[in-house]
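Visitor: Provided below for reference: sequence and predicted model.
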Amino acid sequence: MTIGRILFATDFSRHAQTAYLYALSLAQAHGAGLDILHVCCEGDWSEEDSEACTRLKAEFSAYAEGQMARYQAPLKAAITDVRTHVVFGRRASQEVARCAGEWGVDLVVAGSRGTGGLKRWIYGSTLDRMLKLLSKPVLSVTERPDLAVDPADPATYVRFQRILVPVDFSECSLSAVRMARGLGTPAGSVIQLLHVLEDVFPIGFDVGMVVPFPNFHEGRLAGARQRLQTVADGLAGYAGTVTTEVVPGVSALEILDRAQEGGSDLIVMGLHGRDFTGERFIGAVTDKVIRHAACPVVTMTCPLECP
């Protein structure tokens, strides 16, 4: 997958600062253009046609432009195609989705605050809403104060050396495999293909209870390993190393454990949940991985025809 243009959505928070470092690293590595977008969320005051509202809007714009200048100044030597945008809208997620579509970007990068609890359940997070609306891959980045990247020095930019790709054999996860190949380093990163075999117990119809069929789990493991190896074979010619692993367990926990134990610096996974209206929703596995992974996570949107 070719990355020709990247959209970095920022609210100027410390979480966005980390996402910015990843966005510029990817733009430099792929020779991509970089759009930096800030959305000033309008309230009811924006509909008032008054001098005070006009002045307030101008102050918001001036502040945002000043912050944008801080992003743009160090990039001239590393990235030549950088554009900054300040727009007004009701919701940041809607404006990001609109701009991503109109500008033809290939990847959206945004910071994740890791919001949880009752507030997140009631209102949802901006990132949640973005994932539902966007048809582009999204790189979600949590704050990393230890990230030693100097925007003025491309030699310090982030390079993904170990990429973990959970595969459930859906079209979304296969798209994630292709995306991981594109995000690897020119010399070839290590791509770790992981399939988690959730516990399934066959039911004995005669007694309506769990029956331990001989070789049932062994057969499932063997079948999953064969399918995963077929996926790996599709990466023939890749410059790096491709490994495969099939493990039994709970998907989210195994993905997080393997990412931590294997020293993964990126997770790429499919996002293919939909509710009864056909709208995308973030499945439990993806949600847990995004909020708890120590490394950034790229989510790939599934085409509408995928189950």
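Guide: Great, that's in hand.
Visitor: going forward, measure contacts between C-alpha atoms and count neighbours the same way
Guide: OK.
Visitor: Going by neighbour count, which residues in stretch 185-202 are buried?
Guide: With burial defined by 16 or more other CA atoms under 10 Å, the residues of stretch 185-202 counted as buried are 185, 188-197.
Visitor: and if you look at stretch 34-44?
Guide: For stretch 34-44, using 16+ other CA under 10 Å, the buried residues are 34-40.
Visitor: What of stretch 167-174?
Guide: So for stretch 167-174, counting by 16+ other CA under 10 Å, buried means 167-168, 171-174.
Visitor: Any chance of those in TSV with secondary structure and distance to Ser93 as columns?
Guide: Output for the buried residues of stretch 167-174, formatted as TSV (DSSP: H, G, I helix; E, B strand; the rest coil; distance: CA to CA, whole Å):
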residue	secondary structure	distance to Ser93
Val167	coil	28
Asp168	coil	28
Glu171	helix	25
Cys172	helix	22
Ser173	helix	24
Leu174	helix	26
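Visitor: and Glu198, how far is that from Ser175?
Guide: 22 Å (CA to CA, to the nearest Å).
Visitor: where do the strands sit along the stretch 51-200 of the chain?
Guide: If DSSP state E, counting those that start in this stretch is used as the criterion, the strands of the stretch 51-200 of the chain fall at 82-89, 107-111, 138-141, 162-166, 190-197.
Visitor: I'd like those as a markdown table, with distance to Glu59 appended.
Guide: Formatted as a markdown table, the strands of the stretch 51-200 of the chain follow (distance: least, CA to CA, whole Å):
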| stretch | distance to Glu59 |
| --- | --- |
| strand 82-89 | 12 |
| strand 107-111 | 24 |
| strand 138-141 | 29 |
| strand 162-166 | 43 |
| strand 190-197 | 47 |
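Visitor: Show me which helix runs longest in this protein.
Guide: helix 51-72 (DSSP state H).
Visitor: Got another one to weigh against that:
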Amino acid sequence: MLPFKKILCPTDFSEPACKAIRAAGELAETFSAELILIHVVGPVPVLETPTGLAGFDVAAYQRELSDSAQSSLQMRLETHIPKSVNARSLVVHGEAAHEIVRVANEEGVDLIVVSTHGESGWRHRIFGSVTEKVIRHAACPILTVHLD
């Protein structure tokens, strides 16, 4: 388990997630571990009308979301991660918890660092907590970072 060689840190770009990114960066520096920042782009809800999608290009919109997420990840790498850390970013598409666990398994991650806060209110009640799902399904240890 110790020392950690590869750390995964998912982010939704919220302030709590930024705190988790900083913690993951410090751990990666301490253990000389590789750090992977990941953002999951969820499915685009599309409501079809009787006349179709009225020219809405779902694939182009998803590419736009991916490009924006990649830019945001790069900015966080540059501002929150020590320069000495071997870090990279990854944008994937799908259901957040499932994709985080899948990537952790495929990458052979030793630790996932995740914020305890994210979705709240009605979204949390409908979709559940991504952090809770990752804790239940991940094969590696999880470090949860509180906002306080």
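Guide: Perfect, I can see it now. Owing to the predicted nature of the structure, the values given are computational and were not obtained by experimental measurement.
Visitor: what's the longest helix of the first structure aligned against in the second structure?
Guide: Helix 51-72 of the first structure lines up with nothing in the second structure when matched by TM-score structural alignment.
Visitor: Any buried residues in that helix, and which?
Guide: For helix 51-72 of the first structure, by 16+ other CA under 10 Å, it's 57, 61, 64-65, 68, 71.
Visitor: again, but for stretch 138-148 of the second structure
Guide: Buried, per 16+ other CA under 10 Å, within stretch 138-148 of the second structure: 138-140, 142-145.
Visitor: what does stretch 116-134 of the second structure give?
Guide: Buried, per 16+ other CA under 10 Å, within stretch 116-134 of the second structure: 116-119, 129-131, 134.
Visitor: Which parts of the first structure are helices?
Guide: Using DSSP H, helices in the first structure cover 14-30, 51-72, 92-103, 117-123, 126-133, 171-183, 216-233, 251-261, 284-292.
Visitor: can you list those in JSON lines and add distance to Arg162 of the first structure?
Guide: Compiled in JSON lines, the helices of the first structure are given as follows (distance: least, CA to CA, whole Å):
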{"stretch": "helix 14-30", "distance to Arg162 of the first structure": "15"}
{"stretch": "helix 51-72", "distance to Arg162 of the first structure": "28"}
{"stretch": "helix 92-103", "distance to Arg162 of the first structure": "28"}
{"stretch": "helix 117-123", "distance to Arg162 of the first structure": "31"}
{"stretch": "helix 126-133", "distance to Arg162 of the first structure": "24"}
{"stretch": "helix 171-183", "distance to Arg162 of the first structure": "10"}
{"stretch": "helix 216-233", "distance to Arg162 of the first structure": "15"}
{"stretch": "helix 251-261", "distance to Arg162 of the first structure": "9"}
{"stretch": "helix 284-292", "distance to Arg162 of the first structure": "17"}
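Visitor: Can I get the buried residues of stretch 167-174 of the first structure in a markdown table including distance to Phe216 of the first structure?
Guide: Listed next are those as a markdown table, based on distance: CA to CA, whole Å:
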| residue | distance to Phe216 of the first structure |
| --- | --- |
| Val167 | 21 |
| Asp168 | 19 |
| Glu171 | 26 |
| Cys172 | 27 |
| Ser173 | 25 |
| Leu174 | 26 |
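Visitor: and Pro296 of the first structure, how far is that from Ser140 of the first structure?
Guide: 6 Å.
Visitor: Need the residues touching each of those two.
Guide: Ile290 (CA atoms under 8 Å, 6 or more residues apart in numbering).
Visitor: wait, which of the buried residues of stretch 167-174 of the first structure is closest to Glu51 of the first structure?
Guide: Cys172 (50.0 Å; CA to CA).
Visitor: quick one: the longest helix of the first structure to strand 82-89, angle?
Guide: Orientation note: helix 51-72 of the first structure sits at an angle of 150 degrees relative to strand 82-89 (axes from the mean of the first three to the mean of the last three CA atoms, to 10 degrees).
Visitor: tell me what helix 51-72 of the first structure is packed against?
Guide: The contact analysis (3 or more CA pairs under 8 Å, 6 or more residues apart in numbering; DSSP states H and E) places helix 51-72 of the first structure against strand 33-41, strand 82-89.
Visitor: one step back: nearest to Thr244 of the first structure, of the buried residues of stretch 185-202 of the first structure?
Guide: Using CA to CA, these come closest to Thr244 of the first structure at Leu193, 4.7 Å.
Visitor: so who does Pro43 of the second structure touch?
Guide: Per CA under 8 Å, 6+ apart, neighbours of Pro43 of the second structure: 93-95.
Visitor: picking that back up, kindly present the buried residues of stretch 185-202 of the first structure as a markdown table, with separate columns for distance to Ala19 of the first structure.
Guide: Output for these, formatted as a markdown table (distance: CA to CA, whole Å):
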| residue | distance to Ala19 of the first structure |
| --- | --- |
| Thr185 | 19 |
| Gly188 | 23 |
| Ser189 | 21 |
| Val190 | 22 |
| Ile191 | 22 |
| Gln192 | 23 |
| Leu193 | 25 |
| Leu194 | 26 |
| His195 | 28 |
| Val196 | 29 |
| Leu197 | 32 |
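Visitor: from those, which two are the most distant?
Guide: Among these, Thr185 and Leu197 lie farthest apart (CA to CA), at 29.6 Å.
Visitor: tally of neighbours for Val211 of the first structure?
Guide: Other residues within reach of Val211 of the first structure, judged by other CA atoms under 10 Å, total 12.
Visitor: excluding its backbone neighbours, what's nearest it?
Guide: Gly204 (5.5 Å; CA to CA, 6 or more residues apart in numbering).
Visitor: swap in Ile290 of the first structure?
Guide: Val297 (6.1 Å).
Visitor: Identify the residue of the second structure aligned to that neighbour.
Guide: That one, Val297 of the first structure, aligns with Ile142 by TM-score structural alignment.
Visitor: Quick one: residues contacting that match.
Guide: Per CA under 8 Å, 6+ apart, neighbours of Ile142 of the second structure: 111-114, 135.
Visitor: In those residues, which residue is surrounded by the most others?
Guide: Val114 (28 neighbours).
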